[in-house]
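Visitor: For reference, the sequence and a predicted model appear below.
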Amino acid sequence: MGALSPQHFAEVDYVVVGAGSAGCVLANRLSANPKNRVLLLEAGGRDNYHWIHIPVGYLYCIDNPRTDWQFKTVSEKGLNGRQLIYPRGKVLGGCSSINGMIYMRGQAADYDLWRQLGNRGWGWDEVLPYFKKHEDHAFRNGHYHGQGGELRVEKQRLHWDILDAVRDAAEELGIPKADDVNAGTNEGAAYFEVNQRGGVRWSAARAFLEPVKKRDNLQILTGAQVERITFDGARATGLVFHHQGKPRLVRAHKETILAAGAIGSPQILQLSGIGPVELLKQHGIEVRRNAPGVGANLQDHLQLRTIFKIKGALTLNEMQKGIWGKAKIALEYALKRSGPMSMAPSQLGIFTRSHERYETPNIEYHVQPLSLEKFGDRLHDFPAITVSVCNLRPESRGRVAITSNDFKEKPEIRPNYLTAQEDQEVAIASIRHARRLMATQRMARFAPQEIKPGLTYQSDEELVEAAGDVGTTIFHPVGTAKMGHDPMSVVSDTLELHGFEGLRVVDASIMPTITSGNTHAPVTMIAEKAAEMILGDDQRRGS
C-alpha cells in the first residue's frame, strides 16, 4: 500500500480501470450522455508509437516495455519446465494495440453454454446484436453483420499461393472452404478478417476513444496505476491510484468498473481484499470477502507450432532476405498499405474437429507463410510454413495470484497447460492432424518436410512431450473473475461483483468458459452489452 495518504483527485459518476478492448467501449458509451462524468484510467502510455499502427509492428510491441507489461508464466510442467512470455497491452487500446488483429467471434454454442450455465441474456441470439452494434464491416451486412459502427473489419491486403494450397489441402481432408466464420459456426477453412482500416491497425482506442476524446465529461488519464478499490461497507466508492508518483483518490458516485483484463482485474480485486482468504492473509491484506474464484479458472489457447520446410513456393523467409528484399516490402507498404507489412501474424484459419465425438470444431489452425525458432528470433533462411494448431476449448485450468501487497509487483501467472488428460489427447490428435494435412496430394508438389516437432516423435507419449516443447500461448487469457452463480463465480450475469454494490468487472475475466476463437471481438461485445446494462440501471434509479 502507498505510504502517503492519497490526495483527492476527482468526483465522477463512473471510473473505468483499463483502456483496453473493453474499457474503450465503456468510456465511449457511458460518456455519450453529457450528464455522466466518466474517468478512464490507463496504467500504460498513449498510443503514439508508430509500430502500434503498422500491422507488422506487433513484432516490436510484444515484449517491449513501452507497450507490454512483459509478464511471464511460471515454469510449466506441461511445457517441460518452460516459461512463456505473456504479453498484455500497456498502452491505450490495451491488447488491441499489440494483438494479431484477427476478428473472430467464436461459435454460437459458446454463448449458448454460458446461458445454459444460468447466465441470463448471454445466449448467441442475445449477444449477436451487440457484436453488430459497433461493427463496420467492409463488405458484409444483414442478419449477422453490421456496417457504420466504430470497429472496422476488412480483408487482409496480401496473398500467398502456398496458403491457397493449404486451404485446398484442408478440403481434401473433408474440411470445406468457408466464407464467413463469424456467423455462429466457424467450421471450415478461410482467410482471417482483421481489425484494420486500409492496411492500418484499427485498435479499440482508434475505434472508440479517438472520436470522443474531446468530450467535456470524459477524462482519459494515462500512467495511472490502481492500488486498490475503496469501500463504504459493501459499496465500492472509488479507487486509490498512483499518477506521477503520487497516490490519488477518485470517488465514483455511481459505479467503479474494472476492465483491466484477465490478469489485471483479479490482481486489483485481490489487492483490495477480495479473493482467496489464504492468499490474502499470506500477503497481509485485510480480508473484505473470501472469494476463492478471484484469479481462479484461468483458461488460455495453447498453440502447437508445427513447422514444415517446403519447396517450390514463395514464403516470407526468403522474400525478406537482404536489404533489397526488406526495402521492397517497405516500399509496397508505403505506396499501397499492402504486402507483408500489412499482414496479421496469421493469415489462414482452419476450424475442424480433432475427433468425431466433438459436436462443433474444437481445434483451430493458424497457418503462416513463414517460420522461426521462437517469437523474437530471425526468420529461417529456407522456405517454410508454420502450421499451428490450438485446442479451442481446453479443460486445463490455471490461476492468477498476487505475489505481494505492493500493487507494482507482477502477479504469478500459472496457466497449467496440458495438465488435463483431455488436453493431452487433443494435442496428440492435433499434431497428427497437421501431419495428415501436409501429407495430402495437394501439398505433395511442395515436398513438405517436418522440422518441428520432427518425425522422431510418434507414440502418444512422445507426442505429449513434443507438444510441451513446441506449445506456446496465443495470448487469450480469460475466466479469472467468472460470471455465474456457483461458489467459484465472481460476478453475476449483470457483471456485478457478488456481495458488493457499485462494482462491476467488464472484460475477458468474466467468461465462464473460453470462446472458440480469438478473444478481442467477444470482449468488445461484452463491454457493449455491459454498457447497456449499466446505463439501464442508472435510468431505473432515476439518476
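Guide: Received the coordinates, thanks.
Visitor: hey, let's count contacts and neighbours off CA atoms from now on
Guide: Will do.
Visitor: check contacts around E450.
Guide: E450 sits next to 306-309 when contact means C-alpha atoms under 8 Å, 6 or more residues apart in numbering.
Visitor: wouldn't E501 be in contact with T237 here?
Guide: No: between E501 and T237 there is no contact under C-alpha atoms under 8 Å: 9.1 Å.
Visitor: if you count what's nearby, which of those two comes out ahead?
Guide: T237 (21 against 18; other C-alpha atoms under 10 Å).
Visitor: The structure to be compared is supplied as follows:
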Amino acid sequence: MTEYDYIIVGAGSAGCVLAERLSASGRHQVLILEAGGRGRSPWIALPLGYGKTFFDARVNWKYESDTEETLAGRRGYWPRGKGVGGSGAINALVYARGLPHDFDDWEAAGATGWGWQNVRRAYEALETQVASDGARRGAGPITVQDVSDQIHPVNRYFFAAVDEMGLPRTEDINDPSGEGGTVYRINTAGGMRNSSARACLNPALRRANVRLITGALVERVVFEGSRAVAVQFRRGDRQHTVRAGREIVLSAGSVTSPRLLQLSGIGPADLLRSHGIVPLMDAPHVGGNLQDHLGVNYYFRATERTLNNELAPLWGKMRAALRYALTRRGPLALSVNQCGGYFRSRPGQNHPDQQIYFNPVTYTTTPAGKRSVIRPDPFAGFILGFQPSRPTSRGRVDISGADSGAPPLIRPNSLATEEDRAQVIAGGRLCQRLITTAALNRLIESAMGDDLRQMDDAAILEDFRQRCGTVFHPVGTCRMGVEADQSVVDPRLRVHGMAGLRVVDASVFPNVTSGNTNAPTMMLAWRAADLMLEDA
C-alpha cells in the first residue's frame, strides 16, 4: 500500500494552497486526490468564461437543493467546481476578504485564534496586490488585481447614485474599513484567472514530493481505532487505498466534506444507520450549521450602451476576443460583477448588512445542445442586485445514500428567521432608494419584469421568495469550535475525537463572512498549513 505523509482530499481553493505549503520544504510527501478532471478548459482561464462554465457538467457538479416552501416551493441550483481549482475555477472572481467583525465573531463563536488580527496577517502573506498601473505590493501567490481602469463607463451612474444618497465610497473593499461603493478587486494575473490551482498547485506539482491524482472519487476515510490512517477511493473501475503517515485533510468543500465524514462513520448516528453505515462516532453537528448568501437581481433596459452592445453581436464578441488576445484587457478580462460594495441599509447600524452588485450587462439563460449558456441580451441593459450579508438561518447537508456518488441532500432552510426576512426587505429598500436616485433614473429606459420602484415591503419579500437564489457561498457544515458537543473541528481544524484527521475548507467557518467566500477560504488554508507544520 502506497504511503504519503499528507493526503489532501480535494484540489479546490483550499486544497491547492495546502498542497503548496505542506510540500514547500521538500520534507513531506503530499498526495492530492481530486474527483474531477485537470481543469484545463480555456473557459476556466478566461475571466468572463464564468458564463460558459456555469452549467457545464464537465467542470461543474450542478447540484440542486431540496425544495423549499419558504422559496415558493422551488429547488435551488448549486454549481460547485468539479476539477482542479474547485469552485475557485468557475466562480465570478470577486476577491473579498470579509469585514473585520466577521472574524472577531468567529473567535467569539469558539474559533480561538481566528480573530481579525490573526487572519489579517494570513491574508497579507497570501496576497500580492496589483494596482491598475501595475505597481505591486506584497509577495504572496494570489494576485489581487485593481481593474478600476478597465470597467465599463456606464458604472459611473452607480457611483453617482451612491454619492447622491450620501453613502460612503472606498477604493478597496479589502481595507479594514472597506465599506461603501467600490470597483471589485479580482484574483487575476496577466488578464487570466489566478485561482489557487494556477498560483499554488501548479508550482507545487513541479516538486518530486507532490502527486496529484484526478478522477479519484473518494469513498471513505479508513480508521484504526480513533486514528485516520488511509483513504479509499475509486478511479474508473478500480478501487484503491492509500495510507497517510501523518494526516488526512478533507478539503472537499461545504457540500462534500461533511458527506465524506458521514460516509466514514462520523455523523448523526441515526442517519448513518438508516443508510447501512455503522457509526464510528455519533456527531450530530456534521452537516449542520449550513449557511449561504441568498441574492436577487433587478434587471433594467438602459438608455445608454452597456456591455450588452459589445458582447451580444458576433462582431462584438470577435472584437473583444481580439483585444483580449493582443492585450489581455477588456471585458473578457473582467468579472461579470464590476462594481458594488458593502452598505448599511439604514443609518445607525453597527456594521454593513448588505452587499450590492452593479453589473453593466443583462443576460438570459438559453439552451445550447445538451447544456445551457448565459448570453447577453441584444439591447442595452444593466443589473442592480443585493444579498443580505449575515443570514441567521441554518440548514443541513447530508448523504442521500451509502454510495459516495449519490447526490447530496441539501436543505438550506432559507428565510427561516424573522431577522432574515427583515434583512431581505431592508436590502430591497436600499436598492429601491439607489434605483430612484436622479443619477440612476437617467440610465433606466424601463424595468425588465416587475418594477422594484413600485414595490412595497410585502412585494419585495414575495418577489425575493419567487426569484432569489444562492450566491454560491455555502459554509459552516463542519463548523469550528472549542466544544466537541457544539462543533465538528477544533480551532486547529482537527476533527474532535479523531487523530490524524482535519477539515480545511469553507465548511469549518463558524459564520459566513459578509461577502464572497473564496478569499477567506484560501486564507484559512494558508493559516491551516502553519498550524499543521507547527504540529509536525
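Guide: That came in fine, so what should we check first? Since the model is a prediction, treat every value here as computed from it, not as a measurement.
Visitor: care to give me the TM-score?
Guide: After superposition, the two chains reach a TM-score (TM-score structural alignment, normalised by the length of structure 2) of 0.95; 525 aligned residues with a C-alpha RMSD of 1.7 Å.
Visitor: Tell me which of the contacts of E450 of structure 1 fall in helices.
Guide: Among the contacts of E450 of structure 1, DSSP state H puts none in helices.
Visitor: what would those look like in CSV with distance to A521 of structure 1?
Guide: Output for the contacts of E450 of structure 1, formatted as CSV (distance: C-alpha to C-alpha, whole Å):
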residue, distance to A521 of structure 1
T306, 27
I307, 28
F308, 31
K309, 33
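Visitor: and which of these is nearest Y111 of structure 1?
Guide: T306 (30.3 Å; C-alpha to C-alpha).
Visitor: separation between the aligned partner of the closest one in structure 2 and Q432 of structure 2?
Guide: Counting by TM-score structural alignment, T306 of structure 1 corresponds to Y298 in structure 2. Per C-alpha to C-alpha, to the nearest Å, Y298 of structure 2 is found 10 Å from Q432 of structure 2.
Visitor: any common contacting residues for these two?
Guide: Common neighbours of Y298 of structure 2 and Q432 (C-alpha under 8 Å, 6+ apart) are L452.
Visitor: Grab the nearest non-local neighbour of the residue of structure 2 most remote from its centre.
Guide: Distance from the C-alpha centroid of structure 2 peaks at M1, with 35.4 Å (C-alpha atoms, centre = their mean). Nearest non-adjacent residue to M1 of structure 2, counting by C-alpha to C-alpha, 6 or more residues apart in numbering: V242, 6.1 Å away.
Visitor: Check the burial of the counterpart of that neighbour in structure 1 by counting its neighbours.
Guide: Residue pairing (TM-score structural alignment): V242 of structure 2 is matched to V250 of structure 1. V250 of structure 1 has 23 neighbours, counted by other C-alpha under 10 Å.
Visitor: Now do the same for V250 of structure 1: helix, strand or coil?
Guide: strand (DSSP: H, G, I helix; E, B strand; the rest coil).
Visitor: And the alignment partner in structure 2 of S346 of structure 1, how far from A92 of structure 2?
Guide: For S346 of structure 1, the aligned position in structure 2 is N337, judged by TM-score structural alignment. Per C-alpha to C-alpha, N337 of structure 2 is found 7 Å from A92 of structure 2.
Visitor: how about whichever residue in structure 2 pairs up with E154 of structure 1, what does it touch?
Guide: Alignment note (TM-score structural alignment): E154 of structure 1 maps to Q145 of structure 2. Contacts for Q145 of structure 2 (C-alpha under 8 Å, 6+ apart) come out as 129-132, 185-189.
Visitor: Strands of the stretch 351-500 of structure 1, residue ranges please.
Guide: 363-368, 384-391, 399-401, 412-414, 449-452, 471-473 (DSSP state E, counting those that start in this stretch).
Visitor: From the chain's centroid, how far away is the fifth one?
Guide: With C-alpha atoms, centre = their mean, to the nearest Å as the basis, the distance from the averaged C-alpha position of strand 449-452 of structure 1 to the chain average is 29 Å.
Visitor: Kindly report the same for the last one.
Guide: Relative to its parent chain, strand 471-473 of structure 1 has a centroid offset of 14 Å by C-alpha atoms, centre = their mean.
Visitor: before we move on, the earlier item: what's near enough to touch the match of S346 of structure 1?
Guide: Applying C-alpha under 8 Å, 6+ apart to N337 of structure 2 gives the contacts 92, 94, 184, 357-359.
Visitor: of the residues you listed, buried ones?
Guide: Neighbour counting by 16 or more other C-alpha atoms under 10 Å classes 92, 94, 184, 357-359 among these as buried.
Visitor: List just the nearest of those to T437 of structure 2.
Guide: Distances from T437 of structure 2 to the buried ones among the contacts of N337 of structure 2, taken by C-alpha to C-alpha, are shortest for F358, at 14.6 Å.
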